[in-house]
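> Give me a 3D structure for the following:
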Amino acid sequence: MPTHRGGNLSGLSLQEFVLVGFEGELETRVLLFAVFLVLYVVTVLGNLTMIMVITLDVRLHSPMYFFLKNLSFLDLCYASVIAPKALVDFFSSTKIITFTNCATQFFFFSLLATTETFLLVTMAYDRFMAICSPLHYPVTMCPSACTRLVLGTYCGGCLNSIVQTSLTFSLPFCSSHHINHFFCDVPPLLQIACTNTALNELLLFGLCGLIIVGTTLIVLVSYGYITVTILRMRSGTGRHKVFSTCGSHMTVVSLFYGTLFVMYAQPGAVRSMEQGKVVSIFYTLVIPMLNPLIYSLRNKDVKEALQRLGQKHTVV
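Below you'll find the model as predicted:
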């Protein structure tokens, strides 16, 4: 087994990397381990609960909750790609990850992150059709159409992931095998490549910027029309319900897109990888944990479904 002493590689294969992660005294690592563990456990429980409630409650079998269930599934997988390995590495003496596992982790991370970006746009489109064109909504957002939209988000995520993974892991890594991060990501991998990475950086920021900025504009335009339609509503109760639902979605979009934009679509925004690690915690663990809380706490239908499920469990 290769060893890692004093920050140097001893017998490390060319097919292996070392994830530096968060360095510090034992007390610091214990604290960070506890934070990561709590975030991950809450993420798993929260998203599993959302999936279960939406699946079991017939009243939530609508396009909006179909997309929300898929969002919870993505968040669950998204955090699980990163957190378990990061938790193990807090007390590992080697922190080694093979080239294949690193590429696999990055592929699924990129796939799930990009898919979630497209899914949030799909959810905005769903709200736009429901509020601005209610008569056409049942036909436009029929079950088959919703399924095709979700499959389309995965296809878009897979395409971006294939491009990013193939470009990144075709680079030669000969200057260092220490990845200054707690998971395999493009920015720290580009830092240890021993070749000119200008093209990779251009494609990274260009493609990610196009996806993030493009989808953000679509969401903003959709909610612009939604806002105008809501303001024309005569019923104050109806306006409040719609604002509550749309407000939850906009909160999720702002948090997720904001952190991704800082990290991937704005060159120089993150001045060091230490700052990058902190930003990464937000979109890999904090946001997936917050999403089910945001939707459940601000959504009356979900809270009522949770109460009904709790009452059935009590009766049984």
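
> C-alpha only now, for contacts and for neighbours.
Fine.

> so how many other residues sit close to residue 309?
Using other CA atoms under 10 Å, residue 309 has 16 other residues around it.

> what do you get for residue 16?
17.

> How about residue 32?
Residue 32 - counted by other CA under 10 Å - has 15 other residues nearby.

> Surely it is within a strand?
No. Assigned with DSSP: H, G, I helix; E, B strand; the rest coil, residue 32 falls outside any strand and is helix.

> contacting residues for it?
Applying CA atoms under 8 Å, 6 or more residues apart in numbering to residue 32 gives no contacts.

> gap between it and residue 68?
Distance check for residue 32 against residue 68: by CA to CA, to the nearest Å, it reads 30 Å.

> The helix or strand harbouring residue 314: which residues count as buried?
Assessed by DSSP states H and E, residue 314 sits inside helix 300-315. For helix 300-315, the neighbour count (16 or more other CA atoms under 10 Å) marks 302, 305-306, 309 as buried.

> next one: stretch 27-44
For stretch 27-44, by 16+ other CA under 10 Å, it's 29, 33, 36-37, 39-40, 42-44.

> Could you work out the end-to-end span of stretch 49-65 for me?
13 Å.

> Can you redo the buried residues of helix 300-315 as CSV, where the extra columns are distance to residue 140?
Converted to CSV, the buried residues of helix 300-315 look like this (distance: CA to CA, whole Å):
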residue, distance to residue 140
302, 24
305, 26
306, 29
309, 31
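
> Which two of those have the greatest separation?
Within the buried residues of helix 300-315, 302 and 309 form the most distant pair, 10.4 Å apart (CA to CA).

> who touches both of the two?
With CA under 8 Å, 6+ apart as the test, residue 302 and residue 309 both reach residue 53.

> residue boundaries of the helices in the stretch 1-150 of the chain?
Along the stretch 1-150 of the chain, the stretches classed as helices by DSSP state H, counting those that start in this stretch are 26-56, 63-89, 99-132, 137-140, 143-168.

> before we move on, what SS does the residue lying closest to residue 291 once chain neighbours are set aside have?
Closest residue to residue 291 apart from its sequence neighbours, by CA to CA, 6 or more residues apart in numbering: residue 252 at 6.4 Å. With three-state DSSP as the basis, residue 252 sits in helix.

> could you say what helices and strands the host helix or strand of residue 296 packs with?
Element membership of residue 296 [criterion: DSSP H and E] is helix 287-298. Identification of packing neighbours for helix 287-298 by 3 or more CA pairs under 8 Å, 6 or more residues apart in numbering; DSSP states H and E yields helix 26-56, helix 63-89, helix 236-264, helix 300-315.

> and for comparison, fold this next one:
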Amino acid sequence: MRMPMSTLRPTNPAIAFAVAAAGVGTFSLMDAAMKDLSLSVGAYNAVLWRNLVGTLIAGLLFVTTGQGWPARDNLRLHLWRSFIVAGMAVSFFWAIAVLPLAEAIGLSFIAPVIALYLAAILLGEKIGREAILASIAGLAGVGVILYGKFSGHYSSEALWGALAVLFSAVLFAYNLILARQQAQAAGPIEIAFFQNLLTASVLALAAPWFLAPLVVAKIPMLLTAASLAIFSLLLMSWAYARAEAQILIPVEYTAFVWAVLFGWVFFDEPVTLSTLIGTALIVGGSLIAARVKPAIVNHVEMASA
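Below you'll find the model as predicted:
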């Protein structure tokens, strides 16, 4: 995902909203594809191979559109963000392999609330009453989902999966701040190419211990996941360049609806009442956070593509 650079060419808000909704749906479908890959080849291999394929696709776009080589400061930012994205992606995609998609997506919505506090720590910004209300609502939602998940019989993997989502959300919150800085200096194609390339390079450092051969039967799914990630990034970048964040922020949370649908269609996953209630509370907190600091939290999907 990435934050938009700025509003470039205003267009009909309804069109921008529809394009953003398509971007969220596309990204959610990528999550389902990555869950399938994570179940079959493991989260590390799924993320590494997806980024390698994404490098080829985004690299082709980078060359054919005549993108210039980024400045050294931009490269440094691309590299640092790739370390964060690598940890964020592996932990999240491992989590969705052991948790229902709807639960994982619902828990991940806590990230914008966390971003408010990271902005206070890293940028010296004041934590106001709205941020505290957002925190209360978000944490209450997390508590409801976790209570529903672990009040009955559950596996140890499910517990680690929930912790992995929350860990990923912390990294994701920091990623939102980095994405804002990155978007002010680079366009979506440059970001897509270098994020895929450098994230794959970072993950390759662990290849001697974790790399598994690519399963030929999974190549179509891998190509699908990589293409969906890049296509989603381009759709969201287009929408956020043409409409205000306050118009588009609510569309981010339709990801939960897509997660419910794709989890049910592809993995036969039920949705519990506690997940619905908890997600509603988390989304409420996130929307408060978006009203407080839209420049930081506006754009959830592009920060992880």
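
> Need the TM-score from the superposition.
Superposed pair, TM-score by TM-score structural alignment, normalised by the length of structure 2: 0.29. Supporting alignment: 148 aligned residues with a CA RMSD of 6.4 Å.

> and residue 168 of structure 1, which of the helices and strands packed on helix 287-298 of structure 1 is closest to it?
Here helix 236-264 is closest among those (CA to CA), at 14.3 Å.

> Next secondary structure element downstream of the closest one?
Helix 236-264 of structure 1 is succeeded, C-terminally, by helix 273-281 (DSSP H and E).

> Now that next one: buried residues?
Buried residues in helix 273-281 of structure 1 (16+ other CA under 10 Å): 273, 276-277, 279-281.

> Quick one: list the elements packing against that helix.
Counting by 3+ CA pairs under 8 Å, 6+ apart, helix 273-281 of structure 1 packs on helix 236-264.

> Can you name every helix or strand that the helix it packs on contacts?
By 3+ CA pairs under 8 Å, 6+ apart, helix 236-264 of structure 1 packs against helix 99-132, helix 198-231, helix 273-281, helix 287-298.

> ok, 7 Å please
Packed against helix 236-264 of structure 1 by the contact rule (3 or more CA pairs under 7 Å, 6 or more residues apart in numbering; DSSP states H and E) you find helix 198-231, helix 287-298.

> Need the contact partners of stretch 29-47 of structure 2.
89-90, 93-94, 96-97, 211-212, 221, 225, 228-229, 262 (CA atoms under 7 Å, 6 or more residues apart in numbering).

> rerun that using 6 Å as the cut-off
90, 93-94, 96-97, 225, 228 (CA atoms under 6 Å, 6 or more residues apart in numbering).

> So which of those is the closest to residue 284 of structure 2?
Using CA to CA, the contacts of stretch 29-47 of structure 2 come closest to residue 284 of structure 2 at residue 96, 22.7 Å.

> so where does the closest one fall, helix or strand?
Residue 96 of structure 2 belongs to helix 72-98, assigned by DSSP H and E.

> count of residues packed around residue 49 of structure 1?
16.

> Next: residue 39 of structure 2.
Neighbour tally, residue 39 of structure 2, other CA under 10 Å: 15.

> Name the residues of the helix or strand hosting it that come out as buried.
Assigned by DSSP H and E, residue 39 of structure 2 falls within helix 13-41. Going by neighbour count (16+ other CA under 10 Å), the buried part of helix 13-41 of structure 2 is 16-17, 19-38, 41.

> what element comes up after that helix heading to the C-terminus?
Using DSSP H and E, the helix or strand that follows helix 13-41 of structure 2 towards the C-terminus is helix 43-64.

> for that following helix, the distance to its chain's centre please.
Distance of helix 43-64 of structure 2 from the chain centroid (CA atoms, centre = their mean, to the nearest Å) equals 16 Å.

> again, but for stretch 135-143 of structure 2
The answer for stretch 135-143 of structure 2 is 20 Å, by CA atoms, centre = their mean.

> Show me the contact partners of it.
110, 278-279, 281-282, 285.

> which one of those residues is nearest residue 204 of structure 2?
Of the contacts of stretch 135-143 of structure 2, the one sitting nearest to residue 204 of structure 2 (CA to CA) turns out to be residue 110, at 29.3 Å.

> quick revisit: in TSV, list the helices and strands packed on helix 287-298 of structure 1 along with distance to residue 225 of structure 1.
Shown next, in TSV, are these (distance: least, CA to CA, whole Å):
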stretch	distance to residue 225 of structure 1
helix 26-56	28
helix 63-89	18
helix 236-264	12
helix 300-315	24
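
> Which among the ones you listed is found nearest to residue 119 of structure 1?
helix 63-89 (7.2 Å).

> got the buried residues of helix 273-281 of structure 1 as JSON lines, with distance to residue 74 of structure 1 columns?
Supplementary listing: the buried residues of helix 273-281 of structure 1 in JSON lines, determined by distance: CA to CA, whole Å:
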{"residue": "273", "distance to residue 74 of structure 1": "26"}
{"residue": "276", "distance to residue 74 of structure 1": "22"}
{"residue": "277", "distance to residue 74 of structure 1": "21"}
{"residue": "279", "distance to residue 74 of structure 1": "19"}
{"residue": "280", "distance to residue 74 of structure 1": "17"}
{"residue": "281", "distance to residue 74 of structure 1": "16"}
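
> and the helix or strand that comes right after the helix holding residue 96 of structure 2, how far from the chain's centre?
Sequence order places helix 101-108 as the next helix or strand after helix 72-98 of structure 2, per DSSP H and E. How far helix 101-108 of structure 2 lies from its chain's middle: 11 Å, per CA atoms, centre = their mean.

> Residue 94 of structure 2 and residue 105 of structure 2: what is the separation?
For residue 94 of structure 2, the distance to residue 105 of structure 2 - CA to CA - is 13 Å.

> Name the residues contacting each of those two.
Counting by CA under 6 Å, 6+ apart, nothing touches both residue 94 of structure 2 and residue 105.

> Nearest to residue 227 of structure 1 among the buried residues of helix 273-281 of structure 1?
Among the buried residues of helix 273-281 of structure 1, and counting by CA to CA, the member closest to residue 227 of structure 1 is residue 279, at 30.8 Å.

> Give the closest residue to the closest one in space, chain neighbours not counted.
Excluding the flanking residues, the one nearest residue 279 of structure 1 by CA to CA, 6+ apart is residue 259, at 6.6 Å.

> try residue 61 of structure 2
residue 189 (6.9 Å).

> do residue 246 of structure 2 as well
Closest to residue 246 of structure 2 by CA to CA, 6+ apart is residue 294, at 7.1 Å.
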